[in-house]
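S.K.: sequence first, predicted model second:
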Amino acid sequence: MSEVIFGDYTISSDPQRLDAARVHHWLSTDAYWALGRSREKQDAAIAASLNFGAYEGSSGEQVAYARIVTDYATFGWLCDVYVDRGARGKGLGTALVTAVRDHLEPVGLRRILLATADAHGVYEKIGFRALESTDKWMALGVQ
């Protein structure tokens, strides 16, 4: 478990702090990649992932979320990164993803991937780059 302070926020991987109902609401109603996702599906995703939340200092209210699916050896998939609309524009998304990256650094993953339609700049700030050779990658399921 890790914890990082960023301004008035605490970023934590403590699963006991997660507000699963809030995470589900954010993703299923406001995240283009997860619209309509069921609560059961979201709870299963949380249970099978390494999860991070960002919490407002005075209230302890969760204001952001990210999860990573990983084997803790070679590969990770960063997904469901979401910052509450009221907490955006303060660098919290970058701080959250940085905390995920730094938490996993000692493991020595060969690759962490993600997909985004609109936040390339956030991820580029901490070292993510577009894949140079996409012809090797394939997907099974909805494109």
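M.R.: Arrived safely, thanks for sending.

S.K.: contacts, neighbours, all on C-alpha from now
M.R.: Will do.

S.K.: all the strands of the chain, residue numbers only.
M.R.: 3-6, 9-12, 50-56, 62-70, 75-83, 111-113 (DSSP state E).

S.K.: same list (those strands) but as TSV, adding mean neighbour count.
M.R.: Below are these laid out as TSV (neighbours: other C-alpha atoms under 10 Å):
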stretch	mean neighbour count
strand 3-6	16
strand 9-12	22
strand 50-56	24
strand 62-70	23
strand 75-83	19
strand 111-113	14
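
S.K.: dropping in the other structure now:
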Amino acid sequence: MDNLIIDTDPAKLDIAYMTAFLSQTYWAQGRSQAQMQQCVDHSLNFGVYLQGSQIGYARVVSDTVQFAYLMDVFIDPLHRGKGYSLQLVDYILQFPELRNVRVWRLASNDARGLYGRFGFTPLAHPEKMMERIRP
């Protein structure tokens, strides 16, 4: 489809582009380029490219057996509505190192329909979940 390429090579990522986009989102507002680089350095990264230019991104933090957390998923607004996010999530869930992960988690205010297509549901037992957020 449109020569879309999904690549896990972090050297190909456009950190400045990703920072500019993600630092404006509700989930990563204000993230600096140095922080974005640190996120990349400690994640399995999925760059999305069309005709040689990066148009999207996602990353996974995982032990590759029990748990994986999908985060920072985006497709540039200029390229939305073409099924690229579906291809990206499918690629990630079928990725060899992640294919057998037992528990996947993510957080989303606006893409629940997308993730629901892949079997993501609200937490079965949210009362068991805890979090710690630094101010």
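M.R.: Arrived safely, thanks for sending. Keep in mind it's a predicted model, so treat the numbers as computed, not measured.

S.K.: what would the strands of structure 1 look like in JSON lines with distance to Lys90 of structure 1?
M.R.: What follows is the strands of structure 1, written out as JSON lines (distance: least, C-alpha to C-alpha, whole Å):
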{"stretch": "strand 3-6", "distance to Lys90 of structure 1": "10"}
{"stretch": "strand 9-12", "distance to Lys90 of structure 1": "11"}
{"stretch": "strand 50-56", "distance to Lys90 of structure 1": "12"}
{"stretch": "strand 62-70", "distance to Lys90 of structure 1": "12"}
{"stretch": "strand 75-83", "distance to Lys90 of structure 1": "10"}
{"stretch": "strand 111-113", "distance to Lys90 of structure 1": "24"}
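
S.K.: list the buried residues for the lengthiest helix in structure 1?
M.R.: When structure 1 is parsed with DSSP state H, its longest helix is helix 92-104. By 16 or more other C-alpha atoms under 10 Å, the buried positions in helix 92-104 of structure 1 come out as Leu92, Gly93, Thr94, Ala95, Leu96, Val97, Thr98, Ala99, Val100, Arg101, Leu104.

S.K.: how near is the last one to Thr70 of structure 1?
M.R.: From Leu104 of structure 1 across to Thr70 of structure 1, the span is 10 Å (C-alpha to C-alpha, to the nearest Å).

S.K.: same check on the second one?
M.R.: Here the criterion is C-alpha to C-alpha. By it, Gly93 of structure 1 lies 20 Å from Thr70 of structure 1.

S.K.: any idea which residue sits dead centre in structure 1?
M.R.: Ala66 (2.1 Å; C-alpha atoms, centre = their mean).

S.K.: and it, what pairs with it in structure 2?
M.R.: In structure 2, the residue paired with Ala66 of structure 1 according to TM-score structural alignment is Ala58.

S.K.: surely its match meets Val40?
M.R.: No. Using C-alpha atoms under 8 Å, Ala58 of structure 2 is not in contact with Val40, being 9.8 Å away.

S.K.: make TSV from the buried residues of helix 92-104 of structure 1 and add distance to Ala21 of structure 1 to it.
M.R.: Shown next, in TSV, are the buried residues of helix 92-104 of structure 1 (distance: C-alpha to C-alpha, whole Å):
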residue	distance to Ala21 of structure 1
Leu92	21
Gly93	20
Thr94	23
Ala95	23
Leu96	20
Val97	21
Thr98	24
Ala99	23
Val100	22
Arg101	25
Leu104	26
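
S.K.: what is the nearest of those residues to Val83 of structure 1?
M.R.: Distance to Val83 of structure 1 across the buried residues of helix 92-104 of structure 1 (C-alpha to C-alpha) is lowest for Gly93, with 6.3 Å.

S.K.: which residue in structure 2 aligns with the closest one?
M.R.: In structure 2, Gly93 of structure 1 lines up with Ser85, judged by TM-score structural alignment.

S.K.: check contacts around the nearest residue to that match once chain neighbours are set aside.
M.R.: Leaving out its chain neighbours, the residue that sits closest to Ser85 of structure 2 by C-alpha to C-alpha, 6 or more residues apart in numbering is Ile75, at 6.5 Å. The contact partners of Ile75 of structure 2, taken as C-alpha atoms under 8 Å, 6 or more residues apart in numbering, are Val48, Ile55, Gly56, Tyr57, Tyr84, Ser85.
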